[in-house]
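Asker: The amino acid sequence is not available; the structure is as follows:
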């Protein structure tokens, strides 16, 4: 049986032997592709090559690509194959080879390398693709095993590259089927599993739908690693493979449940394992949780993981420990899981902590709703209230149902679904309205009529110009007054529009009677500059002359950072090698961020060397000159261009002495000396083969160093040590702390043993059953479980109920030994005990754990144990 890791490596090595270059997985953040939030397929990184927007640097490649898809988020865990994060194995040809090579290689790999039985394999083709049928048959596939499917035609969109495809299916056997007489390829049941899709890009489709053969045909294939692993490992679902089971087993252990014993728990375990994988990989590529775009997708997946963990009874932070399992099993293939560990863990822990607090608020609100129902003598929570909890506090309706069932209540699911659908429709309508403003026909037509806006900001920071157009909410207006947010078109402008990583200028637009603040500036496809402004006072009119002025303090800070970015790239190429390529940047008044290609973290010595070269270039006070020339001349001059960037025939080349020469349209200093000091703040990985450096320059660097100096002074005073002796003093304190921790651990073990001995002496009997019910000292649930285990080992037979208060909460553990003693069930016992302290929980017949919210009721709960046990025994 092959492991998932072995299957990944086997695939890549097979195609490497066929002349393919093994490329690392691209980031989950699509590069220069505004049509996608996330990388959703193995071919996404190669779209520019397939569409010939960029000439491919290699003729053929093979990858294991990280992918995230979320349209079917609610289906995860309910089916055998749905995932958010998955890996797509693929081999690609960029106009090099085609069907007669791709098909035999696929068949050879499936039947010879993986040794899947031929009699279990099926092939689907596009019915009109006779060529593919003939090649499959020649490769060794029997004609009756090839099925035509009119859906087997792939297209990049309404227009563009397209072509037929072939799919490889595995027959998993009658036992996995639906039992219907007509069960065959295409049936909705789980019997026939698609494992590989081979796309033959051989046409270009124009707007009229006419197909024209491509001058260079391409191959794009995709085989899901999780799917082929389930086949090779002989398991029913992807979740039963070694790609998921370690995560599932870890989470199950934390929850005190077992996988495949309870359908509801299994669903939650699958969702959590899937979502933690997705979150870990998204964070490893530098995606940050927030409320928009891919950051929102990440936050939503992370919160779903926490919510479903809560359904399993996991109330404490668990994401870090689950991430460790993923890091252990995947980091050899995806080193960014180790390289970006601090980034990943900091966001995991912060998001989990914040969401736990949100869940607490939601729980309190739910209890208020429950009290209202009880007072009215009702037992059904309205769907509207349930949806409010979901939308506002992130409560899944399943969690609400779980909490209500414990109290003999339920949710009106019909009105819940109605509320959810109404919300979805409203959100869709609002989204369409927002797009309508940005893509307003009136705005587009005005931009077309005006053409490119002359930009004079390289030489001027202020000038007199004229208003050519005003738009409010996508509609053209003649006047705009105080408090309105407006799109403004000017005759010419000094405002730099956001481009090439440099943020736009901000500033003011004035007349003698009105003033507006320019918030940002963007460039449309026509070259027209859109000034988004907020009118502060007065009224602006179309056609009137205005005075415009950029915020020069911000502009100067931005230009320092932009010029420093050019020096940084040259220094990196000098220290690390010519393979370094820019992969993205951000230049703002506050800082610079530079992403680049490199295969490993920079050593401290390398970072110091890079920083040193930059500041040496600054001290040389080299002139910074911008020159317009043809693209061909720029390339011949050795100017560095951004890989994959589209350039026109005429380009702007920015040179800094003999140190740097780049194609760039941004604003820069006149001499490198104006940059001042440059200080690198951080360096880390953001994906396979991608690194990121953040730095500050000029006054921002000075502010950073002053802040650092203040912190050093504060620490040195606290430690009563000179600044240069801080490191030695901290090392001494760390050694002392570790020794103290060891002593504390030893003392806690002794205390626990002494407490256990004391509890054994206080054991009582109820109807012939030995019972220990006590309030004890334990720092957390783990310590409480250990104490219960010690007692059970010594007591042999009986019931144990232990409770401990810690950090304003209550923990309970109950054991019944042997299992089924006098019909007692640990989960039922603990549920009643915890209820007294405002909590709940459950577990197996022999061991259960629970939490409570009111430590003041702990003593009362323990005192009630004997009467509760008698009640259970008398049933």
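Answerer: Looks like it came in fine. For clarity, every value in this text was computed on a predicted model and none was experimentally measured.
Asker: all contacts plus neighbour counts: C-alpha atoms, from now on.
Answerer: OK.
Asker: Surely residue 249 touches residue 259?
Answerer: Yes: contact between residue 249 and residue 259 holds when scored by CA atoms under 8 Å: they sit 7.1 Å apart.
Asker: what comes up buried for the helix or strand containing residue 276?
Answerer: Assigned by DSSP states H and E, residue 276 belongs to helix 263-284. Buried residues in helix 263-284, defined by neighbour count with 16 or more other CA atoms under 10 Å: 265-284.
Asker: what does stretch 601-615 give?
Answerer: Neighbour counts using 16+ other CA under 10 Å place 601, 602, 607, 609, 610, 611, 613, 614, 615 of stretch 601-615 among the buried residues.
Asker: Please, which helix or strand holds the first one?
Answerer: Right, residue 601. Counting by DSSP H and E, residue 601 is part of no helix or strand.
Asker: Surely it touches residue 691?
Answerer: Yes: contact status for residue 601 versus residue 691: in contact at 7.4 Å, counting by CA under 8 Å.
Asker: who touches both of these two?
Answerer: Shared contacts of residue 601 and residue 691, defined by CA atoms under 8 Å, 6 or more residues apart in numbering, comprise 683, 684, 685.
Asker: with those in mind, which one is nearest to residue 42?
Answerer: Set against residue 42, the nearest of the shared contacts of residue 601 and residue 691 by CA to CA is residue 685 (21.0 Å).
Asker: Would you confirm that residue 657 contacts residue 618?
Answerer: No: Residue 657 lies out of contact with residue 618 (CA under 8 Å); the separation is 10.7 Å.
Asker: correct me, but residue 465 touches residue 546?
Answerer: Yes: using CA under 8 Å, residue 465 makes contact with residue 546 at a distance of 5.5 Å.
Asker: okay, residue 657 and residue 618: which has more neighbours?
Answerer: residue 618 (22 against 16; other CA atoms under 10 Å).
Asker: and the more buried one, what does it touch?
Answerer: Counting by CA under 8 Å, 6+ apart, residue 618 touches 672, 673, 674, 675, 676, 677.
Asker: any idea which element it lies in?
Answerer: helix 604-619.
Asker: Need the three-state assignment for the spatially closest residue to residue 533 that is not a sequence neighbour.
Answerer: Spatially, and ignoring its direct neighbours in sequence, residue 533 is nearest to residue 518 (4.3 Å; CA to CA, 6 or more residues apart in numbering). Assigned by DSSP: H, G, I helix; E, B strand; the rest coil, the conformation of residue 518 is strand.
Asker: Provide the contact partners of stretch 862-870 at residue level.
Answerer: So stretch 862-870 is contacted by 766, 773, 774, 775, 801, 802, 803, 829, 832, 833 (CA under 8 Å, 6+ apart).
Asker: Second structure for comparison follows:
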């Protein structure tokens, strides 16, 4: 066990992890965006290191994968346990160290290599004593048999170490919900977990199956390794503490909060932990370009900021921005808005309390929270001063109803990628068709759309491409799109069967997501260039795709097209952001 003098700082641990696996043939891969590829609507945020590689596990052609083994340090955000944050080990935002492999043909060799590497890193590189370690393997059930291979390997690699057999809830894992129409297949598999002093630090997932979505599983054509080790929990083991917020990762956060809190960490640890975790998560989201709002990711960001501010009040903090001067401007602006909203909410609540009611209905209390951000704790406190009760069951029922409605709306939004159907959003939607055509023209026919997000102010477009675009390529794409806009080309639509659409050459994903009949949108140039694909009726085909619409009638309506940013979205996927300006 490391002494206090030998404690490894988190940045050094990350480097040690990367170096260890690079020496063993893994390629150090850049972290994916905290905002995942929107062709996968199963999650709002990146929740695991393997998320950017998800398609690599299910490909039927492993030889097309850019790299067979990778290692990353991936920022992740999970809000499923947000109400648990405040204890010694729950977080919303964390970093996950991981090593991955794809296209494996021998599952036993894959498992043996992974377990041997894991044991060597933990006991030799990190110097964690074997007596502190326990491991677990999948015990088997009626659908998937026991993982006898992993059990035997552990017995060979780490004789004497306690091995626990656990069920599906603990030792079987997949990324996202099961496959269904419009949603990618989910790689999944049995896992083996490593615990130090009873705390899970590392999870090894052996992706051997695909979830069919009907309760059954099918073997994958090739296997894959997906491991994840939470950096923050690992630091607990290395620094010999049972409090994750006592590790070096949070030291600067604690020091800054101590300057403005009226209470010490030991006096109000839950409030301190919530504030630190939520501000760290909010900072990551703000830096990823998310703006506080009332829907989807914006709602999550707003909730994180406002929860941090509410618990700051418990510590007597009037202005968190004073201590954390380097917080993104987005968070500081939201703090100002929240202060004004709280004042309005309290005034509204005072009027409600003055009506002489003995109990405030749960829906009304939730409306105060939803409209003004007035927390239930504050509502209860002010109402209690007048001996008025709150229907808390009704409050939580209204909150759950809101969550369900939001979730359904999110799924509908991601299905088409459109935030609304305003005129500006429709223009951006049409521009996406020209952008895809331009990308294929400039970069090559390997480019396919991987996701999009369209608002009335900008478009974001994800596409398959293995490397960063050069400035010359970006300019060539802009020029190509603007040329087609300037030519004022017609945008035509016709309805046909899926078979007819496929026969016509329309681009699309030909699977169960479509109904019997589809709409095909075509942008064509009546004056074709030499050697172009020409339709006798419409002229040169510029773009032809299956799409639910809506679109503009002619391209000149779009204005000028400008790419504002080009970046990595995930492994093998690039992302561009673009705007349209009036001429």
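Answerer: Looks like it arrived, so ask away. Being a predicted model, the structure only gives us computed values, none of them experimental.
Asker: re the thing from before, quick one: the residue nearest to residue 533 of structure 1 and residue 536 touch, right?
Answerer: No: between residue 518 of structure 1 and residue 536 there is no contact under CA under 8 Å: 10.3 Å.
Asker: higher neighbour count, those two?
Answerer: residue 518 (26 against 16).
Asker: ok, the more buried one to residue 475 of structure 1 distance?
Answerer: As defined by CA to CA, to the nearest Å, residue 518 of structure 1 lies at a distance of 19 Å from residue 475 of structure 1.
Asker: circling back to that earlier point, just checking, what packs against the helix holding residue 276 of structure 1?
Answerer: When contacts are defined as 3 or more CA pairs under 8 Å, 6 or more residues apart in numbering; DSSP states H and E, helix 263-284 of structure 1 sits against strand 85-94, helix 245-255, helix 293-311, helix 319-330, helix 336-339, helix 341-376, strand 678-687.
Asker: 10 Å instead, please
Answerer: strand 60-68, strand 85-94, helix 245-255, helix 293-311, helix 319-330, helix 336-339, helix 341-376, strand 678-687 (3 or more CA pairs under 10 Å, 6 or more residues apart in numbering; DSSP states H and E).
Asker: Would you mark the buried spots in stretch 143-153 of structure 1?
Answerer: Judged by neighbour count using 16+ other CA under 10 Å, the buried positions of stretch 143-153 of structure 1 are 146, 147, 149, 152, 153.
Asker: how about these, which pair is most distant?
Answerer: So, those by CA to CA: farthest apart are 146 and 153, at 15.8 Å.
Asker: re earlier: tell me the one of the shared contacts of residue 601 and residue 691 of structure 1 nearest residue 449 of structure 1?
Answerer: Among these, and counting by CA to CA, the member closest to residue 449 of structure 1 is residue 685, at 45.2 Å.
Asker: Please name the residues that touch the residue nearest to residue 387 of structure 2 when sequence neighbours are not counted.
Answerer: Closest residue to residue 387 of structure 2 apart from its sequence neighbours, by CA to CA, 6+ apart: residue 358 at 7.7 Å. Listed by CA atoms under 10 Å, 6 or more residues apart in numbering, the contact partners of residue 358 of structure 2 are 383, 386, 387, 388, 389, 390.
Asker: Burial check on the aligned partner of residue 16 of structure 1 in structure 2, number of neighbours?
Answerer: Correspondence of residue 16 of structure 1 to structure 2, assessed by TM-score structural alignment: residue 22. By other CA under 10 Å, the residues close to residue 22 of structure 2 number 16.
Asker: ok, residue 14 of structure 2 - contacts?
Answerer: By CA under 10 Å, 6+ apart, the contact list for residue 14 of structure 2 reads 8, 72, 73, 95, 96, 97, 231.
Asker: Tell me the buried residues in the host helix or strand of it?
Answerer: Here residue 14 of structure 2, judged by DSSP H and E, is contained in helix 10-22. By 16+ other CA under 10 Å, the buried positions in helix 10-22 of structure 2 come out as 10, 13, 14, 16, 17, 18, 20, 21, 22.
Asker: With stretch 63-71 of structure 1 instead?
Answerer: So for stretch 63-71 of structure 1, counting by 16+ other CA under 10 Å, buried means 63, 64, 65, 66, 67, 68, 69, 70.
Asker: do the same with stretch 446-459 of structure 2
Answerer: Buried positions in stretch 446-459 of structure 2, judged by neighbour count with 16+ other CA under 10 Å: 447, 448, 449, 450, 451, 452, 453, 454, 455, 456, 458, 459.
Asker: any idea which of the residues you listed is closest to residue 56 of structure 2?
Answerer: Nearest to residue 56 of structure 2 among the buried residues of stretch 446-459 of structure 2 is residue 450, at 13.6 Å by CA to CA.
Asker: Look up how far residue 336 of structure 2 lies from the closest one.
Answerer: Separation of residue 450 of structure 2 from residue 336 of structure 2 (CA to CA): 38 Å.
Asker: try residue 108 of structure 2
Answerer: Distance, residue 108 of structure 2 to residue 336 of structure 2, using CA to CA: 57 Å.
Asker: Repeat that for residue 129 of structure 2.
Answerer: In terms of CA to CA, residue 129 of structure 2 sits 50 Å off from residue 336 of structure 2.
Asker: thinking again about what came up before, I'd like the contacts of residue 358 of structure 2 written out as JSON lines, with distance to residue 405 of structure 2 and neighbour count added.
Answerer: What follows is these, written out as JSON lines (distance: CA to CA, whole Å; neighbours: other CA atoms under 10 Å):
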{"residue": "383", "distance to residue 405 of structure 2": "29", "neighbour count": "20"}
{"residue": "386", "distance to residue 405 of structure 2": "34", "neighbour count": "12"}
{"residue": "387", "distance to residue 405 of structure 2": "33", "neighbour count": "14"}
{"residue": "388", "distance to residue 405 of structure 2": "30", "neighbour count": "16"}
{"residue": "389", "distance to residue 405 of structure 2": "27", "neighbour count": "17"}
{"residue": "390", "distance to residue 405 of structure 2": "24", "neighbour count": "21"}
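Asker: I'd like the residues you listed as a markdown table, with distance to residue 582 of structure 2 appended.
Answerer: Shown next, in a markdown table, are the contacts of residue 358 of structure 2 (distance: CA to CA, whole Å):
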| residue | distance to residue 582 of structure 2 |
| --- | --- |
| 383 | 53 |
| 386 | 57 |
| 387 | 59 |
| 388 | 56 |
| 389 | 55 |
| 390 | 52 |
